[in-house]
Structure formats: C-alpha cells, structure tokens
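>>> the following block contains a protein sequence and its predicted model.
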Amino acid sequence: MNNIFGWTKEALAASLKEQGVPRFRAEQIVRWMYQRGAVSLHAMDNLPKGLRTQLAERFSIMRPQVISRLHSADGATIKLLHEFADGQTAETVLMRHSYGNSVCISTQAGCRMGCAFCASTLHGLQRNLTAGEIAAQVIGIADFLRMEGARVDTIVVMGSGEPLENYDNVVAALRLLHEDYTIGLSYRGITLSTSGIVPGIERLSEEGIPISLSISLHAPTDELRSQIMPVNRMYPLAALLRAACSYAERTKRRVTYEYILIRDLNDGVREAEQLAALLRGQLASVNLIPINPVAERQLFRPSKAAVRRFQHVLEERHITATLRREMGTDIQAACGQLRNRLMEAGL
C-alpha cells in the first residue's frame, strides 16, 4: 500500500488516472490531507463512498506520531519529538515571535557532520527523512495553529541533519509547502542552514527558489574551523565563501553566517577581527549565538561581556551583527537534545 502523504497533487493525479479517476479528485484529496488533517480516505466525505473504499485499498495516509511534547515556561516555544514508521525520531520546534510563528524542522534522523558543539551528531546519522516526513513536521504544526486562528509564517531548516546532504527530499518538501493546496508558504519565508556543503549551495543557487541561505561558520580560520567542524576539511573557507557570494549574487538574497560563541575557543577579539576581515565586502550579516551547552561536549558559554565585545568589534568594522534571541532553553530546544535523551534512556 502506498503512503500518499508527501505526494504532490500532480503525482497523485497521475496515479489516479491509471485507475480511471478524474483529476479533480486529486485536488480534493490533497486538500483533505494537507489542510484538513485527514489521516484516512474514509473521512473525505465529498468523495463517493465507493471511490473512498476503492482508493483505501491502494493508498494510506501515514503521518509521524508525536511521542514527546515540551512547552517552555513562557509559552513561546513548543518542542515536539516525532516518531516515524520505522521507529526513527526527529525534532521540530514551534517558536512564537512578535512577527509571527516560525517552525524549525529536521531533515535527517541524526547527523554525520560531527560538529563539536552539536547534540544532533552524538549518535551519528541513521537515515535521511523523506519529503513527506519533512513536510509533515510543518503541516502538523499548521493544523495545531489553525485551531487558534493562526498559521505558520516562516520555517527554518535548522533542525537535526545537514539538509544539503538530503538535497532532493528537502527541496521537494519546500516546493510542496509552497503549494496553495498545502500551506502556501512563501519561499521568502524559508531559511535553510547548512554546515557548508559547497556543491549543494551551488545547486541551490540554480534551483529558482529565492529562499534565504544561512551558513554555520563558527570560526574565522581554516585551522580553527576544521577543529570544530570536520566538513571544513573537505570544503574550506575560500571555497565556501565563493559559493556563498555566488548565491547572494544570483538570488539577490543576503547570506547569514551563524557564529556560535564558545568560551575561550572562538570568542576573543582576535577571532572577531579575523571574522570581520573574512566577510568584508560581502552581502552578508552575522548571527551571534552563545552556545547552548551540551553536557557531553564540555563546551561552555562566554560571558555576556565577551559576547558584547565580539559584537562591538564586528560593528566597528561595518559588519552587521545581531545576537540571536534565545528561545526554549528550559526545554532543551537546541536540535538533537530531546532525541538524545530518549535514545540514552533506551526507549
């Protein structure tokens, strides 16, 4: 039996045509799945009963199950742990901002990138998520928000996994979420974060979807970046910055460089000066993020004074630098933390 959750209207229409079912039925079915929360064809009461029975013998609608849900004390953040059909898990976070609702989604179960500061990579990569599994994270939250009269305004592809190592499924999910029969999300409301997979950045720049690109930089030199981000050994800074500049030029979208500040490792004045020199002249900004400590990593947050000093050095050198508003620290909202807790409990 085929699980059709994650199919486009066109793919479903082509399959229905083989059974002699008219195309307009595909429109009805996808809107039931993606806008009305249907998990069974039998619930679709504007389809003839005989057709529902016929299709239910061939198609299923399977969505991931929420097996853990944590709410921040201030009510602004909700973290969900989704379990997929094979038992793999991944996290999704809803963040309520003054300017709208944002959803942070995962693209892989686990991660193989090996970044020193990240919880997602502690148990390695289990597998890529499918386009349907990626899209389901957003659509499930859209269903929840709809009951409040609200909607998903933006998404950030910044959860567990390296999205450009699951390129086809990620782009398929983003295209699906853009369709008016799902949630009609503007491409300009999407930000994708990568650790620096240069071929993927180059491919994305030619995709024709004007999403914002965010690059996890975290160090201003190849030596330091290779120490904390093994991906730099394959795609060093010079190649990464060339790809980023090309992306900005082609898409006319400003690139954001994420920079996690780690005490006594990359948070000094020297590193700030090196970072400013590295990014001079680019259509880019820097998002500073004091590390959300991961117990297994023994890496610690810098002082508030050190964070302010780092930001000041950048701004003095005309580099736009913002300090990320932290949300959900009381519910382990950093990617991978809830999933790891579950795995280590042996559940």
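Thanks, I have it.

>>> rest of the way, CA atoms for contacts and neighbours
OK.

>>> check the gap between the residue lying farthest from the centre of the chain and Met33 for me.
Within the chain, the residue lying farthest from the chain centre (C-alpha atoms, centre = their mean) is Gly50, at 40.0 Å. Distance of Gly50 to Met33, computed by C-alpha to C-alpha, to the nearest Å: 19 Å.

>>> below is structure B, check it against A:
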Amino acid sequence: MTTAACKTDLKNLNLPALEHFLLGHGKERFRATQVFKWIYQQDARTFDEMTNISKELRRELTEKAFISNLEPEAVEEGSDGTRKYLFNLGDGNAVESVLIPIEGRNTLCISSQAGCAMGCEFCLTGTFKLTRNLTTAEIVNQIMAVRRDIARNPPTPQSADDIWGDDEDGDRSQSQAEIRNIVLMGMGEPLHNLDNVIPAIQIMIDGNGLQFSNRRVTVSTCGLVPQMARLGREIPNVNLAVSLNATTDELRNRIMPVNRSYPIKELLRACREFPLPGRRKVTFEYVLLGGLNDTLEDAKRLLRLISDIPNKVNLIPFNEHEGCDFKAPSQAAIDAFHKYLIDRHVTVITRDSRGGDISAACGQLKGRLGQGGEPLA
C-alpha cells in the first residue's frame, strides 16, 4: 500500500512536470492537460471530480498522488477594503497574503517563504528569521484560496491608481470577484526560493492553469543579482520590481544587508540586462524613511541612478511598527520627492498605506500563530 508520505502533491508540478509524472506511470501525455485543467480551472480537490477521465486512472491517481489545499485560518478586512489572509501551513508555520481592491481590479500579494533571511531593517517580516521555503503548491494555493473567498464575497472596490500590471491591453472588464494582478511581494524573498517560485509562476501563466497574463505577474526582489539573471532566463516576460530604498551604498548597506554582496552598481546592471518585452519597465520600490532617505538630494541621486533604465517608481511612505526605530516621512517630504520626479517625466506613484489598520501594509506581514495554532494579533 502507498503511504500518504510517498504520494506526490500534483500542485507542486507545472504542466511539463505533470506530463513527466504521468508518462512515468504509463499514461498518455494528453491526460496531464486534462488533470491540470481540473485542478486549476475547476478547482477540483479530489480525483473523483474529474469526470472526463476513466475510473481506473482516477483510482491510480488516488493511490499515487493527491491534490493539496489551503483554507485561511483567519481573514481580516480593513476599513479600506483590504483583506489579509492568514494561512496555517500545518507544521507550526504560517504565512499571510493580502488582497487589495482597486476599482474592481483586485491585486493579490502572496508570500514565498515562512519568514525571511534578508534582514532588511525596516521590514517587520525580516525580524522573523527564515523558517523554510514555501512549496510550489503552497504558493499557488494562496491564489486559489483567495479566489474562492472573493467568489463568495466580492470585495468593495476602492478608488486609487492601479500600481501593478501592464495596461497595454486596456482591459477594464474584469469582475470584482476576479484577481487581476499577482505580486510576489508578501513574506519572504521570492528569488531566494526560485526552485519553487518558478514552477508556481509557470502554473499562474499557463493557459491550462491559472490563466494569468504574464504582464499581470510581478516578482519583487531586494536585489539577489544572480537569481535575477536566472529568473530572466527561465521566465523572461514577467514584471520585475526592485526594492531599492537608498541611493548610496553606505545607507543601503546599513538598511539592506544584501547590498554588501550586491551593491547598487551591480544591481542596476542586472536591471539593465533583465529581459522586459515591449514598453514594459522595471519598477523601483523606494520606502521613504523619515529624515533618512527622503530629501531632494536623495530624489536627485535616484533619478541619476535609474535614468538609463526603462523605469517607474513606486514611493512607499514607511509604515511604522513596534520594535523599529525608523519614522514615517512628513507629508511635505513625500510631496516634494514625488514632485521632483514627476516634473522630470518619471512615472511615479506614491502608494497609499492600504491595510494599515489590520497590519497588512507594506513591510507589516508577520504570519504568526499562537502555541495552540490560533492567529496572533
């Protein structure tokens, strides 16, 4: 008898890997597409639901494989409609995802690791050391769980700029019960878990899978230069967001330890070499820290650094949190920084602090459970 521990979670397999799995068990290649569609387009949880494949194949799959699932342990909704989902991974670890509704164009921010090893000084997640990487299944299951939730209970649209995704297709027709953009910007550093993140993205953008356009998927990084090159080779058409946050190596070394290995010059070279098609741009995320990196001199240096890279800038006023000495910038500093870039024809958005009242804003995710497995406030 096959034990559960020996079974293969099919959500860990992209379509080519699923084909290989079934071929290895003597099945036809086209069966993989059938199973894949049932999992991702019909949200099948068991093989018995797959009515267009034989009972014999369903029986064999039940013996050799399973379809994992995640349901949120808790869901909080903020006053601005932002929803935060806490997922218990069943081994004492938990992660959070955040749904941001913007005029019916819902953006979902998902996690790639439990904790984070990067140690960025301004990020709450970074204070919880890396416990483990998420599996491919745990990454895509966040999307599927949120899809189910908003199908039952569509979020209330909020008026704001659509930060993520590429609007070349001009699509504004999606329902409030659909996810428009996926950003890998939750807990963890996605490029520190590429072995699982890459197949997860392949599932997201597969026409037989979750069916997201690659222009609707954004991968954020603190600046792991070799992994940026690998991402560009293996999935060249997704959007890239780079968490820059400083315009000198001296400051970036202090607030982002990754800079000691990959300083700004190397990071920007990797951005220039990243394969972005058409008119797409690298998004530079810049957390404004009061009195530290929010002056006009910083804005001038930022412009000089990125001027030869197709770019857009996402300014993120720091969200203060317990245990961190950094301060939020003044509104005057935010406005002056924004205006300097806008006046020089930079595409720049100053991000609203969405979800701050439920600790779902940028840098606030923690994914913590109590000793009994209950959510921690």
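Done, it's in. Predicted model only: the values in this text are computed from it and were never measured.

>>> and the TM-score between them?
Once superposed, the chains reach a TM-score of 0.91 (TM-score structural alignment, normalised by the length of structure 1), with 346 aligned residues with a C-alpha RMSD of 2.4 Å.

>>> doesn't the residue farthest from the centre of structure 1 lie inside a helix?
Yes: checked against DSSP: H, G, I helix; E, B strand; the rest coil, Gly50 of structure 1 lies within a helix.

>>> so who does it touch?
If you count contacts by C-alpha atoms under 8 Å, 6 or more residues apart in numbering, Gly50 of structure 1 has none.

>>> give me the most central residue, structure 1.
With C-alpha atoms, centre = their mean applied to structure 1, the nearest residue to centre is Val157, 1.7 Å.

>>> can you count the residues close to the aligned partner of Ser213 of structure 2 in structure 1?
Superposed on structure 1 with TM-score structural alignment, Ser213 of structure 2 falls opposite Ser186. Neighbours of Ser186 of structure 1 under the rule other C-alpha atoms under 10 Å: 19.

>>> which residues touch Ser186 of structure 1?
With C-alpha under 8 Å, 6+ apart, Ser186 of structure 1 has these contacts: His178.

>>> how close does it sit to Ile78 of structure 1?
For Ser186 of structure 1 relative to Ile78 of structure 1 (C-alpha to C-alpha), the value is 23 Å.

>>> kindly report the same for His218 of structure 1.
26 Å.

>>> the two: which has the busier surroundings?
His218 (24 against 21).

>>> counterpart of the more buried one over in structure 2?
Checking TM-score structural alignment: His218 of structure 1 goes with Asn245.

>>> skip the chain neighbours and tell me the closest residue to its match.
Tyr286 (4.3 Å; C-alpha to C-alpha, 6 or more residues apart in numbering).

>>> helices of the stretch 51-200 of structure 1, start to end?
Using DSSP state H, counting those that start in this stretch, the helices found in the stretch 51-200 of structure 1 span residues 131-146, 167-178, 198-205.

>>> now which residue in structure 2 aligns to Ser160 of structure 1?
By TM-score structural alignment, Ser160 of structure 1 lines up with Met187.

>>> ugh, wrong one, I meant Gly328 of structure 1
That one, Gly328 of structure 1, aligns with Gly355 by TM-score structural alignment.

>>> I'd say its match and Gly363 touch.
No: if you go by C-alpha atoms under 8 Å, Gly355 of structure 2 and Gly363 don't touch, sitting 11.2 Å apart.

>>> the top strand by length along structure 1 against structure 2, how far on average?
Ranked by number of residues, the top strand in structure 1 under DSSP state E is strand 89-97. Strand 89-97 of structure 1, aligned to structure 2 and superposed, deviates on average by 1.3 Å (mean C-alpha distance after the TM-score superposition for structure 1).

>>> what sits up against that strand?
Contacts for strand 89-97 of structure 1 (C-alpha under 8 Å, 6+ apart): 76-83, 101-106, 108-110, 137, 141, 159-160, 327, 333, 335-336, 338-339.

>>> now with 7 Å?
For strand 89-97 of structure 1, contacts defined as C-alpha atoms under 7 Å, 6 or more residues apart in numbering pick out 76-83, 101-106, 109, 137, 159-160, 335, 339.

>>> can you turn the buried subset of those into a selection I can paste into ChimeraX?
Buried residues among the contacts of strand 89-97 of structure 1 (16 or more other C-alpha atoms under 10 Å), as a ChimeraX selection:
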select :77,78,79,80,81,82,83,101,102,103,104,105,106,109,137,159,160,335,339
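
>>> follow-up on the earlier one: most tightly surrounded among the helices of the stretch 51-200 of structure 1?
helix 131-146 (a mean of 22; mean count of other C-alpha atoms under 10 Å).

>>> what is that one packed up against?
helix 167-178 (3 or more C-alpha pairs under 7 Å, 6 or more residues apart in numbering; DSSP states H and E).

>>> buried set for stretch 27-38 of structure 2?
Arg31, Ala32, Thr33, Val35, Phe36, Lys37, Trp38.

>>> go on, stretch 247-262 of structure 1?
Going by 16+ other C-alpha under 10 Å, stretch 247-262 of structure 1 has these buried residues: 247-248, 251, 253-262.

>>> just flag the most distant two among those.
Across the buried residues of stretch 247-262 of structure 1, the longest distance by C-alpha to C-alpha is 31.8 Å; it joins Thr251 and Ile262.

>>> contact partners for Ala241 of structure 2?
Thr218, Val219, Ser220, Thr221, Val282, Thr283, Phe284, Glu285.

>>> just put these in TSV and tack on distance to Leu267 of structure 2.
Formatted as TSV, those follow (distance: C-alpha to C-alpha, whole Å):
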residue	distance to Leu267 of structure 2
Thr218	18
Val219	15
Ser220	13
Thr221	11
Val282	12
Thr283	13
Phe284	11
Glu285	13
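
>>> restricted to strands, list those residues.
Among those, the members found in strands (DSSP E) are Thr218, Val219, Ser220, Thr221, Val282, Thr283, Phe284, Glu285.

>>> the last one matches what in structure 1?
Alignment of Glu285 of structure 2 against structure 1 is given by TM-score structural alignment, with Glu258 as its counterpart.

>>> surely that match meets Pro290?
No: using C-alpha atoms under 7 Å, Glu258 of structure 1 makes no contact with Pro290, being 10.6 Å away.

>>> tell me where the stretch 201-350 of structure 2 has helices.
Under DSSP H, counting those that start in this stretch, the stretch 201-350 of structure 2 gives helices at 225-234, 249-255, 264-273, 296-306, 331-343.
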